[in-house]
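Participant: Okay, here's the prediction I keep looking at, along with the sequence it came from:
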Amino acid sequence: MPQLLLELFSEEIPARMQQGAARDLERMAADRLKAAGLTYDALTTWAGPRRLTLMVDGLPAATPDREEELKGPRANAPEQALEGFLRKTGLTRDQLVERDGVLFAVISQKGQPTAGLIPDMVDQIVRAFPWPKSMRWGSGTLRWVRPLKRILALFDGQVVQFDIDGIKAEDVTEGHRFLGAGQPFTVRDFADYRHKLGREHVLLDVADRKLRILEAARAACHDHGLALVDDDGLLDEVAGLAEWPTPILGDMDPQFLDLPPEVVRLSMKVHQKYFAVRDPATQGLAPHFVVVANVEASDGGAALAAGNSRVLSARLNDARFFWDEDLKTGFDAWNDKLSGVTFHAKLGTLAERVDRIAALAREIAPLVGADPDQAETAARLAKADLASGMVGEFPELQGVMGGYYARAFGQPDAIADAVRDHYKPQGPADSVPTAPLTVAVSLADKLDTLVGFFAIDEKPTGSKDPFALRRAALGVIRLVLENNLRAPLKPVLKQEGAFLYDRLGFKLREDGFANETDLLRDDGQPQRRSSRRIETVALDLLAFFADRLKVLLRDQGKRHDLVDAVFALGDDDLVRIVRRVEALDAFLATDDGANLLAGYKRASNILRAEEKKGPLPEGMVRTGLPDQPEQETALAFAAAAAATAVDQALETEDFAAAMRALAALRAPVDAFFDKVLVNSDVPEERDNRLKLLGQVRAVMGRVADFGQISG
């Protein structure tokens, strides 16, 4: 079947936009082919430094004939309705079909040649392409990421005739800017296109460019007894900078190796797009680098390596200047600068934020086994490097440089590590700190962020989370779970809320909360805060944590409704919640669990219906009543025994035992519903049986809110 080949050839496309552009081209082409009624076998896109390419295999020569039926007004509808329907369909009254008093229009459309649809499709794609940034050039109206030079469009081996803003479609493209023959060349189809591009030193597929970079770079390092420092992000970027990437090993002045290795690597990566190199014997950085050129130099790259070495030395001299100047300055001066830096208009300065984090870290420290004084010290140093020269130049090194400076100024390793790692974990793949001091500061940092932005009602909405609160909440959850911290969240959240209101002096008259408490600040002056508002913020945050925990457990294969069922009990110990969810998940996977859940829902439905009629009967369940069914008596004794067993198991947090105790209710509940009529005509019997169902619901409700569980 015919093949469509489209290439949009332009000046250099920024590397960061290329893969997004390939996805957009694929989506836009697929949408328009589908809208035209065209099917295909395969649709593939490629992006490179100067071209976007689309290849669609297995397209039909023409669109299929289509017949569409449109429902119209009733046959006896007013004349105006009929006239409107006829205008819409382009038919006359005698061409309509009447069925059951309703008029229908049957519109037949003959298929169109596919080649005739391509010009309009390409025009729409080009003019509506969603580049993050685009430009106009010359006197035309077309916008593209960089000036568009050529359009190659072939269908079934023939040029598709059209032009866009004066750029005519043809069967011609160009090779490498420097290594190619220097002349445009024609192609017949995709296989010919790809072969000739390779001959002209252009690797079309980004995967091929990455492989060439890695293989050549590793080989160059291996020849000198060195090893390449892998960097996937940098590999993605340099693969978008060169059509024929050629790695070259260069030398670096060894004197720069006394700088922190993160500084050296970042200077190479951010400013020069170089790969770092390490010495396998020491596992430290080696005085070399790998630069990816877009040419094959006749001297093997010696001149290129030397030139790049000089540029790198200049960059590293700048880094050394920042390092030396920072060591002359120190934490006191940096912390003073934080007083003039606004964290958020409603949440004060960075210095005020540091005060809150330090106070909360001191409170959290005993809960995680850390020293309170050290926790406060580490927290007061944690944000200082934001005012340093090095972090001003390389914001990615916040925290990391603080750790180096803390050691340089004589702080203990534990404090320096806490300063370095307190931002962790920053994402699902980031490691979780385990050192107690680091955990205390990291939790304080994230909780201050969460409480602060929730207090000023800057919560995430939909897909928008400008302050990364979802990431902060997930970080708290991972810190708690992976360190097995047995600390209820709500008191900590309320404590931070108190710090926030007391230290910032929020005026809450406008929030409608009347329950305010007089407090004294450190200077003895009265301070107002709303204890009810703090309670509300804490409850909102607990619900937010529940949502984030559901996401985390769902990724681990757990059911999200089980988190709701456990959170409904009001527990805020995340470790206990997860253990309870795991035990509940295992229980519901058994026949006893599934059947007992069905029995619970049946009992709850009966009780809910009776509650609508009036209050449910209260008091003890009675046994030994005249003519009482043995199934009722058996369930009464089973419920009482289960209540005792469940309470004992929950006391020791043996949730598996609690589930086994509930499993013992399965047979008595089944037998009860099979043989006993709850709504007896005898009031005494009815009341006793409703009490019994209430007892069963209450016993199960001590483990989880089974009403929240689907199924």
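Facilitator: Sure, I can see it. Only a predicted model underlies this, so the values are computations on that prediction, with no experimental measurement involved.
Participant: C-alpha only now, for contacts and for neighbours.
Facilitator: OK.
Participant: what number of residues lie near the spatially closest residue to A498 that is not a sequence neighbour?
Facilitator: Distances taken as CA to CA, 6 or more residues apart in numbering place I534 nearest to A498, at 7.0 Å, with adjacent residues excluded. Per other CA atoms under 10 Å, the neighbour tally for I534 reads 21.
Participant: try this one side by side with the last:
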Amino acid sequence: MSTANLLVELFVEELPPKALKKLGESFANVLADSLKTQGLAPAAAVVTPFASPRRLAVHVTDVAAKAEDQAVQQKLMPVSVALDAQGNATPALVKKLASMGLDATVVPQLKRLPDGKAEALFLDSIKAGATLSEGLQKALDEALSKLPIPKVMTYQLEQGEGADFQPGWTSVNFVRPAHGLVALHGLQEVPVATLGLKSGRSTQGHRFEARVNPVIITTADTYADQLRHEGAVIASFAERRAEIVRQLAEAAQKAGTGLKPIEDDALLDEVTALVERPNVLIGRFEEAFLEVPQECLILTMKANQKYFPLLDASDKLTNQFLIVSNISPEDSSAVIGGNERVVRPRLADAKFFFDQDRKKTLESRVAGLAKVVYHGKLGTQGERAERVRAIAHAVVNQLSLGTVPYTVDVRDHFAVLDSKAQQAARLAKTDLLTDMVGEFPELQGIMGGYYARHEGLRDGVAIAIEDHYKPRFAGDSLPRNHTGEVVALADKLETLIGLFGIGQLPTGDKDPFALRRHALGVIRILVEKNLPLSLPALIGAAVPAFGELITNPSEPLLAFFSDRLAVSLREQGYSAQEVDAVLALQPERLGEVPRRLAAVRAFAALPEAAALAAANKRVGNILKKADAAVEAKVDAALLKEAAEAALYASLQEVAPKAQAAFEQGDYTASLQALAALRGPVDAFFDSVMVNADDAALKTNRLGLLASLHQAMNQVADLSRLAA
């Protein structure tokens, strides 16, 4: 059967830029998958998506003009219902066949086949394969119905042409009004229709720079080249993005030695969705604006103007920025000048906000937090700030009780740390009341740090105010000092405990308060900073800060933390078995988890590991089935069998070594010491009957197994490694 490549394009008005990438991928993939399901395209067909501000398109290779016919076997009904005692068709069967356009003459062709405990009649037939026109129509309808459209528009269709034109009253719902549809199978047009449009081979190029308009697509394979050369459009999202990256680097080099555009994938995707043929230009603004914190200037240029600020080699903002234009005039000075005029008021606003905010101290804004509602059941931001202070104090108290030496500078002793944390927690939310953060909420915390330094507050406090939201997202940096760690933990715990305490838990993919992110933030700080803190004790010490506002959420919250930690560890490359083995023991200090995982991985690589893990699982099952709780106690005088005496002797030698290594925090050595038990354990199970008739022998052997189980499961539950 002959095949050719297929091209489908839907030409529309400007699509929402933040959604374009997903729209393009969805349109291409759903349409291609539908063609494959219908047998019109092979599983190995190459699918190439196209997405520009005004089009969604897809190119699919090796598409058939008609799908192959398929043999179909259809169950009709049980034989007992379909045939009478003489084997003739019953009225029920005749009626069924009539509904299918058949009569009783086909009865001899029906097959009697087993169907469960009875027999049923089956009809063999040939289902004609779909034609490309039929299949593509189905695929197109499916692709459009499944588009992840952020917001639907309703518009009216135009009816008639020329003198016969009249406004239509047929409403269409789609992301943007559609004006053209192209469907080509090789050289041939494929007749399909959607959104009031009939397919053809005509599309539109660049609004201002197309060499030919409309662009008449010759074949499915010439689509991208024709749009590029005749229509001045780079149709591929990926190619257009790569071209912008290339031009940004080239322009930065031209702007000055060592300069580089700011890296921002989301901005790059958005700009790619705004232009059809990019042209990167260099703009400038007055150096006086650089007195404003660079985060403010960068954000206003990125968010409001879609510019790429230029940084120097030390990541300091310069007074130059890159513009991604959609036009390429011979003289670009007017385009550059226009953009420079537009950006100045934005930067002037940022400077004004910065100057005005510094006229009031952060302390003077504290009272204003009492007027800002945080949550209907949890009170105001002022009340929240007081809870964060109380929890910060609890965190410092827990640190001071830590049994592991805390690497804190002698000058930052716990009383001083508590004082700094209290001050930072009190002021951390006050920048929410500033003009700058009111305009740019993304700068909360950052601006608080700037204003704290401007007021001459201790640098540790200023850094803590700036860092208390960290980590804000996956891969973000952690707080830079101990005060920041304490306040960040307190802030996140306040959010988690408060919302869990009023029943506002995440459900499915809905997490409006970003509680999963907050939990991962706590986990990262505890693990990566290796803080000597027990998570259960920390939560227990923080709950009283809420008084009677909440129900104690410690149990579900600890389960939530365990789940988030398990997910995070698996994403880092640890196997489910390794993670389960370590977390099964519910280690209170999360800072120990990485070392425990490393020890488990090293143990699993030993030749003795599989046998010992299986034996450990067996021991655990035996102890669970015991009539009563088993004490890890052995009477050497009752060791009658040589194998149990040998296991006891080995355990007496190995257990102290493993215990000593465990107490020193050398978990790898602790587990590896257990390898010597492999032989004695195997011999024990080969020749010793645990459930002996003699009650004293049975109790003693169970005590021996309990001692073994205790020695083997201090670092991790090794039974979880058993296949």
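Facilitator: Cool, the structure landed. Being a predicted model, the structure only gives us computed values, none of them experimental.
Participant: I'd assumed G497 was in contact with the residue nearest to A498 of structure 1.
Facilitator: Yes. With contacts counted by CA atoms under 8 Å, I534 of structure 1 reaches G497, the gap being 5.6 Å.
Participant: which residues are in contact with stretch 588-596 of structure 1?
Facilitator: Stretch 588-596 of structure 1 has contacts (CA atoms under 8 Å, 6 or more residues apart in numbering) with 587, 597, 663, 665-666, 669.
Participant: Let's see that with 6 Å instead.
Facilitator: 587, 663, 666 (CA atoms under 6 Å, 6 or more residues apart in numbering).
Participant: I'd like these laid out as TSV, including distance to D163 of structure 1 and secondary structure.
Facilitator: Formatted as TSV, those follow (distance: CA to CA, whole Å; DSSP: H, G, I helix; E, B strand; the rest coil):
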residue	distance to D163 of structure 1	secondary structure
F587	66	helix
A663	74	helix
R666	75	helix
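Participant: Closest one of those to P412 of structure 1?
Facilitator: F587 (48.2 Å; CA to CA).
Participant: Tell me the counterpart of the closest one in structure 2.
Facilitator: With TM-score structural alignment defining the correspondence, F587 of structure 1 maps onto F603 in structure 2.
Participant: What does V437 of structure 2 correspond to in structure 1?
Facilitator: Per TM-score structural alignment, V437 of structure 2 is aligned with V391.
Participant: How about Q70 of structure 2?
Facilitator: Per TM-score structural alignment, Q70 of structure 2 is aligned with R66.
Participant: likewise S125 of structure 2?
Facilitator: With TM-score structural alignment as the criterion, S125 of structure 2 pairs with I107.
Participant: Need the three-state assignment for its match.
Facilitator: When classified by DSSP: H, G, I helix; E, B strand; the rest coil, I107 of structure 1 comes out as strand.
Participant: State whether it and E68 are indeed in contact, as I suppose.
Facilitator: Yes. The criterion here is CA atoms under 6 Å, and I107 of structure 1 meets it with E68 at 5.1 Å.
Participant: higher neighbour count, the two?
Facilitator: Counted by other CA under 10 Å, I107 of structure 1 and E68 do not tie: I107 has more neighbours, with 15 against 9.
Participant: which residue lies farthest from the center of structure 1?
Facilitator: Distance to the chain centre peaks in structure 1 at P626, reaching 63.2 Å (criterion: CA atoms, centre = their mean).
Participant: Give the burial count for the closest residue to T434 of structure 1 other than its chain neighbours, as a bare number.
Facilitator: Spatial nearest neighbour of T434 of structure 1, excluding adjacent residues (CA to CA, 6+ apart): N483 at 6.3 Å. Using other CA under 10 Å, N483 of structure 1 is surrounded by 17 other residues.
Participant: And P280 of structure 1, by the same measure?
Facilitator: If we define neighbours as other CA under 10 Å, then P280 of structure 1 has 13 of them.
Participant: Which position in structure 1 pairs with L311 of structure 2?
Facilitator: Under TM-score structural alignment, L311 of structure 2 pairs with R278 in structure 1.
Participant: pretty sure that match is touching F289, no?
Facilitator: No. In this structure, R278 of structure 1 is not within contact of F289 by CA under 6 Å, at 9.0 Å.
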